[in-house]
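Student: Give me the fold of what follows.
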Amino acid sequence: MAFEDHAPGFELKVTALPESVTGRHTPDPLRFAFDTKASAHAGGSQQPISPDLFQSQFENVLLAAEKPANRCLYVHIPFCRVRCTYCNFFQHAASASLIEEYFDALVLELKMKAAQPWTQAAPFQAVYVGGGTPTDLTARHIARLGQLIRQYFPLTNDCEITLEGRINRFDDVLFDAALEGGFNRFSFGVQSFNTQVRRKAKRLDDREVVLARIQSLSARNDAPIVIDLLYGLPYQTMNVWAQDLTDFLDCGAHGVDLYQLIPMGSTPMMDLVANQRLPPPADTASKAGMFELGVQMMDKHHLHRLSVNHWARDNRERSLYNSLAKTSAEVLPLGAGAGGHVGGISLMQCRQLPSYFDAVRQGQHPVAMMMTMSPNAAVHAAIKAGFDRGALSAKALDRAAGWDVFRWCHPLFEVWQRNGLVNVQDSYLTLTLAGAFWSVTLAQGLIQVMEQALTGNERLTA
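Tutor: Next up is the predicted model:
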């Protein structure tokens, strides 16, 4: 079928697009092209599925031996000893007995899902064990979890298997157990090295302890050590942020994610701010300046940029799960509170442990929410992948859409270029520094434009 058979029957009129899509024309687009970043990830529209269809719908997907180009496995460990003030995902306080009961249920779910035709149809390219705080598991649990994943799930020969966690109490016994289990990448949420910032965010351990432990783990050279840094936290001045970046460069970690703090109204941090017990987090313009400094520091020291917010010190760090799962791959979820998307549906599993335990023990899938993904999900994935990399390819976008969508979107791209957000040349759209900072906003805007166009609605509203 020709491209034109799929294209909208009208031209894209950028004059009808709201400023939330086009951005504003300003001498400083890095700080002021948009008002604020409202979401951590871009996405398209989805339709809810009735709860009485959860089991049958998911079973139908898992019984199909389809082979998607990319697939990942996500395992959720929903425990933390302490709730960080900025966190909106806290589920359960860690306790030895509860963790033991949870691990037994997780093993049941793991074996149940591993036996499905869909699961065995093709190897997984990346596995991510996240949370919560997976490093709150015992050494025995960590080693066994890795071994079970490798035993029951088909994995590519170079499969990236990541264990997420925090440095606190992550001693050599836990590290060796994880290596024994087959984990070959470790991601630690440092957020900031600064002791005052850490204490006010309820992070455990002071700067010197965290820095020394990252240095020790990195020096062993057994696997890539990656850290997350947040910018915009209370008490995190530009000078503090500059030191955070310097500490990363000095600690020897193989990679770093620089994430913008997105304040949530339901977090302890915002309650403390409202009660004047914490200064407010940085505003958008200040965070833009922090992002600019981060990019400059990474460039100055010649780190390899893997995405708009992730850098690698050497070729051992690939950030494979993040580059796949957040953009184009299907993700099979395991564990209470895990989310994923498989076979045209997205789902979230039960967050409450009693519901999760009951479902798994009865041999049912512990689904709490399920949505039908947009029929244009492949196009959305291509958009998200391009903006995450910092470059959108006309060929990749057109292939996903089945028509010449890149050319159709060119009027919007020209506006973005005039606004200092992108450059368009030789069938590629590349992000400027400002565009990289606003990458999720731009991706969401383009997805919104495509959704409206492909449903025959010419007009977008703010």
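Student: Every contact and neighbour count from this point should use C-alpha atoms.
Tutor: Fine.
Student: Determine the longest helix present in the protein.
Tutor: Across the chain, the longest stretch assigned as helix under DSSP state H is helix 96-114.
Student: how about the helices in the stretch 151-300 of the chain?
Tutor: Secondary structure of the stretch 151-300 of the chain by DSSP state H, counting those that start in this stretch: the helices cover 172-181, 195-200, 207-220, 238-251, 268-274, 284-300.
Student: buried stuff in the fourth one?
Tutor: Spelled out, that is helix 238-251. Using 16 or more other C-alpha atoms under 10 Å as the test for burial, helix 238-251 gives 238, 240-241, 244-245, 247-249, 251.
Student: Now the second one, please; I'll put the structures next to each other:
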Amino acid sequence: MARGVYIHIPFCHQICNYCDFNKFFFHNQPVDEYIESLGREMELYTEQYKDEPIETIFIGGGTPTSLSEAQLERLFSLIHQYIPLKDVVEFTSEANPDELTYEKMKLMHTSGVNRLSMGVQTFDQELLKVIGRTHSNEHVYAVIENAKKIGFPSISMDLMYGLPNQTMEQWKHSLKEVFRLKIPHISAYSLIVEPKTIFYNLMSKGKLSLPGEDLEADMYGYLLDEMQKQGYNQYEISNFSFKGKESRHNLLYWDNDEYIGLGAGAHGYVNNNRYSNHGPLKKYMQTLDSNEKPIMLQKEVTKVEKMEEEMFLGLRKNAGVSLERFKIRFGKPLQDIYGNQLDELVRKQLIVIEDNYVKLTRRGRFVGNEVFQYFLQ
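Tutor: Okay, the predicted model is just below:
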């Protein structure tokens, strides 16, 4: 049963140097036509919505705020037309600080958005240029001030560490600003250089200088310590919040629950099938013109794959993997399936089993991907 909806807006006015998501330069793109295609895709899922209470909506990208006010207004009208909102408790939109005008924020708020997720990444102006971001700190401060005036219940901020030539002092400065602003939710990710990105091309030419593993680990350790001191609850490897401000939508992913993915290149998980939509705009829109769902790939998830996902997604959460839920879902105790792996990871002090949950230790959080490999065939 799908409990969330993800909507992908694949347009950007500026492509960030680290980004490998499905996205297109805004200029000369069929943006209005794309929004109408999204509406047709929403309509094709209306039977699904009837029986399944949607609790979360997340508009991501790309950059949703690259849309004009009129385009945003049309998008929200389609959402209200086709997606039942009566059970929605969290409605998030991603945003670029320099594109988020007061008018757009007001429109979002009146349309039901109750959570803004801002891609800030760093408060160091030189690093912003290095990673290809166009906003300034002043843009961020203005958005936060306007959000308070308008009455947004929650704001989330993305930060990155392990950036090219980033120092510990620069990282400390960014965190200091976050704490000063009292942002209720923080996602903090280490830079991963993905293929088909500007950074990947630079790295392949030997022109990208990244912090060493030890410094990156120190940055993560400092993050954990400071978040705790400032009253944040770490509820996932990279996510921290004040009480009650966790991302309900992202918890759907980590709880291995189903969700509908809409838009070019979007992924979804419905009726035990994981699927991905066509990425190219033309193919995505043409398929919908034929009144067909724009699904490119679809695969039924096997029981073994489900168990693997339950482990590597669930272990991302600080709460961990519930032994009781695992047995209910799969008909066998977790220890019967993964006993050897659990024993070795406990011996290495990377996990603990307590209060009927399997959890990463602090040490395990530093090498999460290494731990997850134990549960993959």
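Student: if we can go back for a sec, now the buried residues of helix 238-251 of the first structure as CSV including distance to Val367 of the first structure?
Tutor: Written out in CSV, the entries for the buried residues of helix 238-251 of the first structure read as follows (distance: C-alpha to C-alpha, whole Å):
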residue, distance to Val367 of the first structure
Met238, 43
Val240, 42
Trp241, 40
Asp244, 40
Leu245, 40
Asp247, 42
Phe248, 39
Leu249, 42
Cys251, 41
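Student: Of those, which is the nearest to Asn315 of the first structure?
Tutor: Of all the buried residues of helix 238-251 of the first structure, Asn315 of the first structure sits closest to Leu249, with 16.0 Å by C-alpha to C-alpha.
Student: before we move on, back to that, which stretch among the helices of the stretch 151-300 of the first structure comes nearest Leu397 of the first structure?
Tutor: With C-alpha to C-alpha as the measure, helix 284-300 is the member of the helices of the stretch 151-300 of the first structure nearest Leu397 of the first structure (26.8 Å).
Student: What is the corresponding segment of the second structure for the closest one?
Tutor: Counting by TM-score structural alignment, helix 284-300 of the first structure lines up with residues 213-229 of the second structure.
Student: who touches stretch 210-228 of the first structure?
Tutor: 167-168, 184-191, 193, 247, 251-259, 316-317 (C-alpha atoms under 8 Å, 6 or more residues apart in numbering).
Student: Find the nearest non-adjacent residue to Cys350 of the first structure, please.
Tutor: Excluding its sequence neighbours, the residue lying closest to Cys350 of the first structure (C-alpha to C-alpha, 6 or more residues apart in numbering) is Ala368, at 4.7 Å.
Student: now swap in Leu85 of the second structure and tell me
Tutor: Nearest residue to Leu85 of the second structure in three dimensions, chain neighbours excluded: Ile54, at 7.0 Å (C-alpha to C-alpha, 6+ apart).
Student: mind checking the SS state of that neighbour?
Tutor: coil (DSSP: H, G, I helix; E, B strand; the rest coil).
Student: which position in the first structure aligns with it?
Tutor: Ile54 of the second structure maps onto Phe124 in the first structure, by TM-score structural alignment.
Student: Could I get the contacting residues of its match?
Tutor: By C-alpha under 8 Å, 6+ apart, the contact set of Phe124 of the first structure is 70-73, 153-156, 159.
Student: quick one, strands of the stretch 351-462 of the first structure?
Tutor: Taking DSSP state E, counting those that start in this stretch to define them, one finds strands in the stretch 351-462 of the first structure at 367-373, 391-393, 422-425, 428-431.
Student: Where does the third one end up in the second structure?
Tutor: When you say that, I think you mean strand 422-425 of the first structure. Here strand 422-425 of the first structure aligns to the second structure at residues 351-354, judged by TM-score structural alignment.
Student: Show me how far the matching stretch is from its chain's centre.
Tutor: Computed by C-alpha atoms, centre = their mean, to the nearest Å, the chain-centroid distance of stretch 351-354 of the second structure equals 27 Å.
Student: Can you give me the buried ones in that stretch?
Tutor: Within stretch 351-354 of the second structure, the residues that count as buried by 16+ other C-alpha under 10 Å are 351-353.
Student: Which of those sits closest to Glu194 of the second structure?
Tutor: Once C-alpha to C-alpha is applied, the member of these that ends up nearest Glu194 of the second structure is Ile351, at 28.4 Å.
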